[in-house]
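Trainee: just to be clear, the model below is a prediction. Sequence and coordinates:
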Amino acid sequence: MQEIQFGTTLYVGDESLKRLSDFRNEKILIVTDSFIASSELLSHIKSYIDSGNETMVFSEVIPDPPIDNIVAGLESSKDFSATILLAIGGGSAIDAAKAMLYFGKLTDRFHGIRFVTIPTTSGTGSEVTNFSIITDKEKGTKYPLITDQILPDEAILDSGLVAGLPPKQTADTGIDVLTHAIEAYVSTSANDISDALSEKAIRCVFTYLERAYKDGKDKVAREKMHMASTMAGMAFNTASLGLNHGIAHAAGARWHIPHGRINGILLPNVIRYNAGIMEGDYRKNTSPAAKRYAEIAKFLGLNAGNAQMGVRSLVNAILALEKSLSIPKSLSEWGVNKEQFESDKNVIAEAALADRCTATNPIVPTKEDIIRVLGKSFK
């Protein structure tokens, strides 16, 4: 038996921010980063909040939030007695708010609080998931926090908030959407519902991501990618992820590579590994996962006469898309040098094996397998 639930209420479309005007006599703790806090974006969002509400802003969230960042947020708001926790930003801000919520509930600080998210990027899907990624800076490791206690109650999806996202961030977050959807599709916990969400998200990425990258004011492309991010989040919140994210959490923290970008670098080789053809010999017998990848190729209209052809077509399509987005082809192209790679590969492989996302990968990897994937992705 598998339990499937979608506990987040979505507010979508034009003027979805009007949902904030429904709040009355609340104490709203806003969690965001310094960039958003100092921009017109926060003022624009706050303009929808009735003056009868009391607000407090914690704006010290940093990328890949570490534990001390979470502690700082809890400490600064300890006397505020918030009734609504409002996370505004990308994955880091929402993840930080989730971790604050989790530890706040443990200490009964946030008993009965409502959790609302407003994503300002189209990538993490964090607005609808029970995942949060926290970084241990000393160890150079990211830890997934996975519990329904941090699932947002509401998510406000206003694609107008991402219209100004720079091309590089558009590319990185968009490839994160693609990785979420593909990993959920081939996950050992995949089901018909997660498949439907994954398929729609994948189609949207291949149709609209390059458009959004080339023209950030393309309203249709922005809207489609914003919804694709949420659909992919719903898919992996149901089916979980896989080895791609297991490695990305470990390698991204150690080598300070943006999450979407490290996912993009790894994705072609993780697909090849899971399909049983990492060495590039498409004549070899493939794994059962290859059929799932071939299904993706088929619904994208790619050449998929058999499983091997489907995997090759999908990998080539991903490489072509990433090239159009200026995603680096390898870790070395990003800037990881040989000495760093050799020094860190064993630690990264061990962390990836222990990562909870790896548990639902379609192939059970060994440490040696992960090092091989890293090696292919380094060159």
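Mentor: Looks like it arrived, so ask away. Numbering: from 1, shown residues only.
Trainee: C-alpha from now on. contacts and neighbour counts both.
Mentor: Will do.
Trainee: which residues sit in contact with Pro152?
Mentor: Pro152 makes contacts with Gly7, Thr8, Phe115, Val116, Thr117, Glu127, Val128, Thr129, Asn130, as judged by CA atoms under 8 Å, 6 or more residues apart in numbering.
Trainee: how about the helices in the stretch 201-350 of the chain?
Mentor: Along the stretch 201-350 of the chain, counting by DSSP state H, counting those that start in this stretch, helices occupy 219-239, 243-255, 259-275, 288-299, 307-324, 331-334, 338-354.
Trainee: show me where the chain has strands.
Mentor: For the chain, the strands defined by DSSP state E occupy 9-12, 27-33, 54-61, 84-89, 114-119, 131-136, 141-146, 154-157.
Trainee: what's the closest of these to Ala359?
Mentor: strand 141-146 (12.3 Å; CA to CA).
Trainee: okay, the strands of the chain in CSV with mean neighbour count next?
Mentor: Compiled in CSV, the strands of the chain are given as follows (neighbours: other CA atoms under 10 Å):
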stretch, mean neighbour count
strand 9-12, 16
strand 27-33, 23
strand 54-61, 18
strand 84-89, 25
strand 114-119, 24
strand 131-136, 22
strand 141-146, 19
strand 154-157, 23
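Trainee: just put these in a markdown table and tack on distance to Ile70.
Mentor: Converted to a markdown table, those look like this (distance: least, CA to CA, whole Å):
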| stretch | distance to Ile70 |
| --- | --- |
| strand 9-12 | 25 |
| strand 27-33 | 10 |
| strand 54-61 | 8 |
| strand 84-89 | 13 |
| strand 114-119 | 16 |
| strand 131-136 | 9 |
| strand 141-146 | 13 |
| strand 154-157 | 21 |
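Trainee: below is structure B, check it against A:
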Amino acid sequence: MIPSEKPSSNTTERVTMGALAREKPWREEFVHQGLYESIAQDRVIWGTPAAEAVVAEANRRDASRVFIVASRTLNQMTSVVSAVSDVLGDRCVGVFDECREHTPRETVIAAANAVRQCHPDLIVSVGGGTVIDTVKVLLVALAEDVQTPDELDHWHVRVNADGSRHIPAVRSPPLRQIAVPTTLSGAEFSALGGATDTRRKAKHAFTGREIGPATVILDPAATRHTPAWLWLSTGIRAVDHAVESITSVAPVPLVDGCALYALELLAEALPRTRTNPDDLAARQQCMHGAWLASQGILRVPYGASHGIGHSLGAVTGMSHGYTSCVLLPAVLRWNRGAAEGAARQARIAAALGRDDGDAAAAVAELIKALGLPTRLRDLDIREDLFPVIAEGAMDNLWVRTNPRPIKSTDNIVEILESAY
């Protein structure tokens, strides 16, 4: 199916607000316009073991057929998934564990077909951003009867020639997901999912009001199996969410407040989890930090760290945690001269414990303290790939909203060289 040309609800609301402003021009003299849209998420649960919380949610939702989507490692090498399926008993009608990093379209369709065969009334996603995004995009496929990877072309967010966004109006999916996240990517707190077109080496964004998790279950014990590099690097991804929320060209007060506190929580707790991986209190604090940091996802426009990172990941296969590690300080340096750039970056630096206003240095110091890569060369990324990465990034919606305007691929190559 091809989406209708009617505007999304977001577009309609912006038009309405603009019309009101024209009718009452006095408003523009005193206030800024803005919009914050809550996602369709009922509750966030913490302090309860994952399996116990999943069953309680299944009971609350009268779910009789539950399908689990998980990472293969969690399913086959740990007891996290089996604990959930065992307590569900006969209500567990299937498990899909073929998710792959960067969410290739092919695995999304495979997961959607597995769900179609089992006819569940609830999906439980157990894992990191890859797993949760797989479910988000498969829910788009179910909502719009998408049968092949190519048909997803009609449903991803696109940037129009004039720089505006085209957001397809995705219908409600036939069922919802609840999520048990095991990383700090924050995918569980948004209605935005990414999937990669492997032929074009491009990652696309998909959104729909009800594709995100209806309930999120934060169980730090379930994260103990997450590899240290993945846990810590997705922690920097959460830092990236917070930083690019604060530096956004269209900031929102609620998002700013959450993002600043998120930086304090993450800066204090991430090093503790590196020193003592069994510190469940620190792990829970990190998860709360990731929750707060995620409040800006698709609510405020991000910048080039996210935008270039999507292309860098699609071209090289680099995890998004690592793309944030190597790109975020470079993007902060490049953006410092943007309007209000120095003032907003000073707030970031202060939240990270630095009083000289140097946000790039503050972020770089945290990354280094966690033993994570700080340069593209640390990850053996070849410089001859920069033009390809830059070309792909120019079509990204967040490159188009970077605080310091990016006008050409040369600008992106400049940032990549700074990150090298």
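Mentor: Nice, I can see it. Since the model is a prediction, treat every value here as computed from it, not as a measurement.
Trainee: hmm, back to that, which one of the helices of the stretch 201-350 of structure 1 lies closest to Val373 of structure 1?
Mentor: Of the helices of the stretch 201-350 of structure 1, nearest to Val373 of structure 1 by CA to CA is helix 259-275, at 6.1 Å.
Trainee: what's the matching range in structure 2 for the closest one?
Mentor: Here helix 259-275 of structure 1 aligns to structure 2 at residues 320-336, judged by TM-score structural alignment.
Trainee: how far away is the equivalent of Gly212 of structure 2 over in structure 1 from Val128 of structure 1?
Mentor: Here Gly212 of structure 2 is matched to Leu151 in structure 1, going by TM-score structural alignment. Here Leu151 of structure 1 is placed at a distance of 7 Å from Val128 of structure 1 (CA to CA, to the nearest Å).
Trainee: kindly report the same for Tyr102 of structure 1.
Mentor: Tyr102 of structure 1 is 16 Å from Val128 of structure 1, where distance means CA to CA.
Trainee: leaving aside the residues next to it on the chain, what's closest to the residue of structure 1 most remote from its centre?
Mentor: No residue in structure 1 sits farther from the centre than Gly52, which is 34.8 Å out by CA atoms, centre = their mean. Take Gly52 of structure 1 and drop its neighbours on the chain: the residue closest to it by CA to CA, 6 or more residues apart in numbering is Asn25, 5.5 Å away.
Trainee: OK, contacts around the one you found?
Mentor: Taking CA under 8 Å, 6+ apart, one finds Gly52, Asn53, Glu54 in contact with Asn25 of structure 1.
Trainee: tell me the counterpart of Glu188 of structure 2 in structure 1.
Mentor: With TM-score structural alignment as the criterion, the equivalent of Glu188 of structure 2 in structure 1 is Glu127.
Trainee: can you give me the neighbour number for that match?
Mentor: Per other CA atoms under 10 Å, the neighbour tally for Glu127 of structure 1 reads 33.
Trainee: ok, now Val115 of structure 2?
Mentor: The tally of other residues near Val115 of structure 2 (other CA under 10 Å) stands at 26.
Trainee: who touches the nearest residue to it once chain neighbours are set aside in this structure?
Mentor: Nearest residue to Val115 of structure 2, sequence neighbours excluded (CA to CA, 6+ apart): Phe67, at 7.2 Å. Residues near Phe67 of structure 2 by CA under 8 Å, 6+ apart: Cys92, Val93, Gly94, Val95, Val115, Cys118, Pro120, Asp121, Leu122, Ile123, Val124.
Trainee: gap between Phe67 of structure 2 and Ser38 of structure 2?
Mentor: Phe67 of structure 2 is 26 Å from Ser38 of structure 2, by CA to CA.
Trainee: go on, Ser319 of structure 2?
Mentor: Here Ser319 of structure 2 is placed at a distance of 28 Å from Ser38 of structure 2 (CA to CA).
Trainee: and if you look at Val137 of structure 2?
Mentor: Per CA to CA, Val137 of structure 2 is found 19 Å from Ser38 of structure 2.
Trainee: of the two, who's got more company?
Mentor: Per other CA under 10 Å, whichever of Val137 of structure 2 and Ser38 has more neighbours is Val137, with 31 against 11.
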